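[1] this is a predicted model, with the sequence first.
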Amino acid sequence: MGPVEFIVLAFPEEQLRAPAVEAVMGLRKTGVVRLIDGIVATRTASGEVLAAEFDEFVELHGLLTGRDVARLIGPEDIQEAAGLLERGSCALLLVVEHLWAEDAAIAVRAAGGRIVGSVRIPPDRVPADPRAGVA
């Protein structure tokens, strides 16, 4: 198994828009990641936190089916993620396995190693051309 990550994708309205749904559908089709679990969380204009399974949305229905699915996102995760949301917005909460790194992860474990850290670098900290300025 490759590295597994919990990702929160926030959107400025309480309703998901088609491009967001298409992006998640695309994740599955590329084979780069495997979608393990997902929830739609909403922070209403009044501050109430709502959570819904993917199957409650026509656009997401059937996205989480089969043997690859595990229910890993719990109420605590939903509340923590909702704390990141502004009122009147929603988010896709996703648990994904990075399939692209699976072979490397297997080799590292076989050699007695393990991943001990991972840091997400914000896009504004990376130059448009990361090679710029590298000798």
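    Done, it's in.

[2] for the rest of this, base every contact and every neighbour count on C-alpha atoms.
    Will do.

[3] which residue is the nearest non-sequential neighbour of Gly2?
    Distances taken as Cα to Cα, 6 or more residues apart in numbering put Glu102 closest to Gly2, at 3.8 Å, once the chain neighbours are dropped.

[4] what is the three-state secondary structure of that neighbour?
    At Glu102 the chain is in helix, as set by DSSP: H, G, I helix; E, B strand; the rest coil.

[5] isn't it up against Pro3?
    Yes - shown here, Glu102 and Pro3 form a contact pair, counting by Cα atoms under 8 Å, at 7.1 Å.

[6] so for the lengthiest helix in the chain, what gets flagged as buried?
    Ranked by residue count, the top helix of the chain under DSSP state H comes out as helix 18-30. Applying a neighbour-count criterion of 16 or more other Cα atoms under 10 Å, one finds Val24 buried in helix 18-30.

[7] ok, and here's another one to check against it:
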Amino acid sequence: MGPVEFIVLAFPEEQLRVPAVEAVMGLRKAGVVRLIDGLVVTKTAGGEVLAAEFDAFMELQGLLRHREAARLIGAEDVEESARLLERGSCALLLLVEHVWAEDAAIAVRAAGGRIAGSVRIPPERTEAA
């Protein structure tokens, strides 16, 4: 198995932006990532936090149908992600395996090594460089 990452993709309204979702899901279809789990979280204009399964959204239906693992994104993840959101917005919470890195991870483990860590570099840092 390759490295696994929890990603929060925030949108400025209380509904998903379909073209952006389709682009992200295209990575799954291309085999670059494997979708392990996912939820949609909404923070209403009144500040209420709602979480919904993918199947509640037409554009996400069936994406987790053949899930191998049990639910891994829980209530704590929803609460923490909601803190990142403005009122009147939503987010796509994804737990993905980076399939593209699987061969390297297998080779490292076979050599007695392990993936010891990973750091996400903020886009503004790379743009400045």
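    Happy to help now that I have it. These figures come from a predicted structure and were not determined experimentally.

[8] quick one: TM-score?
    The TM-score (TM-score structural alignment, normalised by the length of structure 2) is 0.94; 129 aligned residues with a Cα RMSD of 1.4 Å.

[9] what about the helices in structure 1?
    18-30, 75-82, 102-110.

[10] quick one: closest of those helices to Thr42 of structure 1.
    In terms of Cα to Cα, the element of these nearest to Thr42 of structure 1 is helix 75-82, at 7.0 Å.

[11] and the closest one, what other elements does it pack with?
    Judged by 3 or more Cα pairs under 8 Å, 6 or more residues apart in numbering; DSSP states H and E, helix 75-82 of structure 1 is in contact with strand 33-43, strand 49-53, strand 89-98.

[12] which other residues reach the longest helix of structure 1?
    With contact meaning Cα atoms under 8 Å, 6 or more residues apart in numbering, helix 18-30 of structure 1 is reached by 33-35, 59-60, 63.

[13] looking at the residues you listed, which is nearest Val126 of structure 1?
    Using Cα to Cα, Val33 is the member of the contacts of helix 18-30 of structure 1 that lies nearest Val126 of structure 1, at 22.7 Å.

[14] and that closest one, how many neighbours?
    Neighbourhood size, Val33 of structure 1 [other Cα atoms under 10 Å]: 21.

[15] spit out the contact partners of it.
    For Val33 of structure 1, the contact set (Cα under 8 Å, 6+ apart) comprises 27, 96-100.

[16] in structure 2, which of those residues still touch?
    Compared against structure 2 with both residues aligned by TM-score structural alignment, their matches' Cα atoms under 8 Å, the contacts of Val33 of structure 1 retain 27, 96-100.

[17] write the PyMOL selection for whichever of those residues are buried.
    Restricted to buried positions by 16+ other Cα under 10 Å, the PyMOL selection for the kept ones among the contacts of Val33 of structure 1 reads:
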select buried, resi 96+97+98+99
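
[18] as a markdown table, the kept ones among the contacts of Val33 of structure 1 with distance to Thr44 of structure 1 would be great.
    As requested, those are exported to a markdown table (distance: Cα to Cα, whole Å):
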| residue | distance to Thr44 of structure 1 |
| --- | --- |
| Leu27 | 27 |
| Val96 | 26 |
| Glu97 | 30 |
| His98 | 32 |
| Leu99 | 35 |
| Trp100 | 36 |
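
[19] let me see the contact set for the nearest residue to Glu86 of structure 2 once chain neighbours are set aside.
    Closest residue to Glu86 of structure 2 apart from its sequence neighbours, by Cα to Cα, 6+ apart: Lys43 at 7.0 Å. Contact analysis of Lys43 of structure 2 by Cα under 8 Å, 6+ apart lists 14, 49-50, 82, 85-90.
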